[in-house]
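>>> got a predicted model here, sequence first, then my questions.
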Amino acid sequence: MIINNGNKLTLSPVIALLTEIYPEHESSLFGSITAFCEEIAQYCQRHGFFFYVCSLKSLLAPDIQGYIKVHDHWSLADVPYPDVVHNRLHSRKVEKSPLFQQAVEMMKSRGTPYFNAHFLDKWSVFTLLSNFDHLQPYLPETYQLRKKEDLIDALSAHSGVFLKPVHGSQGKHIFRIQQDERLYRVDYTTFSQPFEKEYPTFQSLFEALYTQLQKQGFLIQKALPLQTYKGCPFDFRILCHRVKETNWKVTSAVARVSQQGNFVSNLARGGEIAHVYGLLQEIYAPLTSRQITKLLKELALDICHCITVSTDGLFAELGIDLAIDTDGHPWIIEVNTKPSKQHDSITDKKIRPSAKAIVHYCAHLSGHSTEEV
């Protein structure tokens, strides 16, 4: 797109962010990423880039309409076809739809790069990372739940396990099952159906869970003796972004501490964020805290590289969830291809580092260079 930059006409990359749009909610037009879109828009304006937000149907329309930031509000306008597309669709169902596949084919035919290419489910990530020998010591024992005997075997081998939805997110629909003598103790998150806390037999436990387990695929993961902070479990979200062709960098890192009595630390489930090194210093000596912090970041970057070389499609932003056990050993909990944009860093800056990183990578894909500002 040609824009007037003072007295000189220059080519400006056209950057589109693809997501769900809610016109009836002006203050949260783009749902949970509304503030993030505003930061990207502001940063693009600073660099003279043309940025808009559009829906999947709009991207496929002969005449695209997108939301552009005009002063302090979003305005729907006719916009040019983008030079690069950042995929922030939140629905796995939509990504599997013929409409999305049509958009993918159109982008490919026009030579338009897009990222992040698609969701990666938990089992796919586990099997992918398991292929790298050096990552195996950081992966909790994990199995697919295909039949009742899979859960019987897991509980025979481990005193506690987690049942996690293969396509789950935000700490939803997770069961924690622990064996205590002849009882099975159950904790769980965000189910409309109430479950008992204790079951006297495996059969009574399985019958109670059966309906929920049939609704979606689950995997079984060994419960680890994770480190706690003031009696609460915690983990780490390491946010990484791709730099040009193959390199990745850590953009931000936060610790997420669960609510008292909760076993998941997701912010959507009431968790709180803290500085990684600051929290570790409450538990370990300064030198150990620095070593663990460094190891977590190195492990996150290694995971990004392994995913880059092992998956189809382009990925440029990954949220790596890690935890440490009571011995300080790191464990890989989850990899998010569309990481949450709510509290993804602890900063008082008006534009967070992750928004800047997205703009710089978009500029790179479209053949433009930017300086970190």
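Alright, I've got the coordinates. Keep in mind that what you see is a predicted model, and the values were worked out from it rather than measured.

>>> alpha carbons only for contacts and neighbour counts from here, please
Will do.

>>> quick one, helices of the stretch 151-300 of the chain?
Using DSSP state H, counting those that start in this stretch, the helices of the stretch 151-300 of the chain run over residues 202-215, 276-281, 286-310.

>>> save the ones you listed as CSV, and put in distance to His134 and mean neighbour count too.
Formatted as CSV, the helices of the stretch 151-300 of the chain follow (distance: least, CA to CA, whole Å; neighbours: other CA atoms under 10 Å):
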stretch, distance to His134, mean neighbour count
helix 202-215, 33, 14
helix 276-281, 24, 18
helix 286-310, 10, 17
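
>>> in JSON lines: those, plus distance to Leu76.
Converted to JSON lines, the helices of the stretch 151-300 of the chain look like this (distance: least, CA to CA, whole Å):
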{"stretch": "helix 202-215", "distance to Leu76": "39"}
{"stretch": "helix 276-281", "distance to Leu76": "40"}
{"stretch": "helix 286-310", "distance to Leu76": "35"}
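
>>> putting a second one here so we can go through both:
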Amino acid sequence: MQRSGVMWAKIEVVPSDREIIYLPESLSTEADSSRSIEVKFGGKTATAKILYTDDLKLEKGSFENPGKIRLSNKLKDKLLIPESLVYRIVITDTRISIGPVIGLLLGVHTHRYNPRHMKKYSDRLGIYNKVGGLIYAFSPKSVNWNRNSAYGLYYNIATASWEYGCFPLPDVIYRRDFHSSPKHIDKLMDFTGGRLFNSYRFSKYQMYEAVKENNELSKYLPPTDLSLNFEQVKKFIDSHSKVILKPIDLSRGRGICIIEKIDDAYKVTDYRYKNPVVSVLHDNESLREFFANNPNLFNRYLIQKYLSLARIGNSLFDIRVVMQKRPDHTWGCTGIECRVSNSNSHLTNISRGGYALTLEEALYRAFAEDCEFLSQEINEFCQKFCSYMDKMGEHFAEFGMDIAVDTEKNIWLIEANVFPSFKGFKIMDRQTYLSIRYTPLLYALSLTEFGDGL
């Protein structure tokens, strides 16, 4: 047999105590008669006897019009292959590959691996007819390394539901949680040949330190330091007048505290509580006492100059840019939203009562001019940032970049998150939201041998 293109097929299982794959008679040659071949499905392989029959069809086809092959139940069980799905098939002289097998790594918490929780991922499968194969969620804790398999939940296109099963380790893994141990991630990276993407999550300060090394990008960083002790923090506050303290490993505005120096006094707006607490400290000793009573502000916190952000009316806004790897392995912007605070808040997070606008509308309402220039500068900066991050030795394919524009129309990088949320897009523009959700699966497919023609 010569190498085929990518073909679509459904699988029919027939009883046999031997490992057999049945292919269409049209694929046979004299040299193929009664020979065996390796059959691969994700991390599982088996040597199977080929039998040809004239009642099967396997052509390029499509998801909507797939061909058909047969597997013996012994081969099906060895490969751990669900029979209800529509697969892509690639045939060479030495191997038949069935797939793709794409894993969703959602962390180690077992409560995330049930059909009810997995419903939130179902909208990603609106692109299943462009991907096909087995898409399943699994925890590193569920991996059986002796068998190259994992327990998890797969999306059954026939029933549009998530169902439990045991599956081969994936061809490629989309990481959407960062509580797994580095040892587990390294092992999965090795197994997939580096095809686990979003392989590392920088803390806010690690990201700052990495970008600071690049002369072209560092000018977009506001002055930032780790919060270590009172004397150092007070010096930073006195130097910049208004600062923001934020945890290096939390998001969505959690744990933030803003301190502003006003003459000899200090105004503190503390967002660590459900409702922000505002207090005025009248002198240096009161400030020292505040930090003595809140020693956690020196524990994994950074301190940053508070930027004089542009406003829409009385409300602050910042910009969330979603950058994703496309099937051609280049970076592209798949969505931009501006998050506007409610008028009483320093925080723009939707979860804190903010709302979303398009970039064009927000820039026009804030500045009424220079909108096109600012939009272009933001896009160019994000492209340069992603290209630079590709040199970090990790496999990145998705960033949620938080960009600020100050009153002088300067652009600043607030943070870049490899685990972004997309709530604003879901409210503002559902088609953009769905495109963002689909892109990682199309990229995952492109990393496999089944991505030909994308």
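Ah, there it is. Owing to the predicted nature of the structure, the values given are computational and were not obtained by experimental measurement.

>>> related to what we said a few turns ago, which among the helices of the stretch 151-300 of structure 1 is found nearest to Ala154 of structure 1?
Nearest of the helices of the stretch 151-300 of structure 1 to Ala154 of structure 1, taken as CA to CA: helix 202-215 at 12.1 Å.

>>> contacting residues around that closest one?
Helix 202-215 of structure 1 has contacts (CA atoms under 8 Å, 6 or more residues apart in numbering) with 148, 152, 184, 195, 199.

>>> same question, stretch 63-79 of structure 1
38, 41, 51-55, 58-59, 80-81.

>>> neighbours of Gly271 of structure 1, how many?
Counted with other CA atoms under 10 Å, the neighbours of Gly271 of structure 1 add up to 20.

>>> now for it: what does it line up with in structure 2?
Per TM-score structural alignment, the equivalent position to Gly271 of structure 1 in structure 2 is Gly354.

>>> before we move on, the earlier item: of the contacts of stretch 63-79 of structure 1, grab the buried ones for PyMOL.
Typed into PyMOL, the line below selects the buried ones among these, using 16 or more other CA atoms under 10 Å:
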select buried, resi 38+41+51+52+53+54+55+59+80+81
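
>>> among the contacts of stretch 63-79 of structure 1, which are in helices?
38, 41, 58-59 (DSSP state H).

>>> separation between the match of Gly271 of structure 1 and Ile303 of structure 2?
Distance of Gly354 of structure 2 to Ile303 of structure 2, given as CA to CA, to the nearest Å: 23 Å.

>>> do the same with Glu449 of structure 2
Relative to Ile303 of structure 2, Glu449 of structure 2 is positioned 46 Å away (CA to CA).

>>> neighbour count winner among the two?
Ile303 (25 against 16).

>>> what residues does the residue nearest to the more buried one when sequence neighbours are not counted make contact with?
Using CA to CA, 6 or more residues apart in numbering and skipping the chain neighbours, the partner closest in space to Ile303 of structure 2 is Leu245 (4.5 Å). Residues near Leu245 of structure 2 by CA under 8 Å, 6+ apart: 227, 256-259, 297, 301-304.

>>> export those to a markdown table and tack on distance to Ile312 of structure 2?
Listed next are the contacts of Leu245 of structure 2 as a markdown table, based on distance: CA to CA, whole Å:
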| residue | distance to Ile312 of structure 2 |
| --- | --- |
| Ser227 | 31 |
| Ile256 | 22 |
| Cys257 | 23 |
| Ile258 | 21 |
| Ile259 | 23 |
| Leu297 | 31 |
| Tyr301 | 29 |
| Leu302 | 28 |
| Ile303 | 26 |
| Gln304 | 23 |
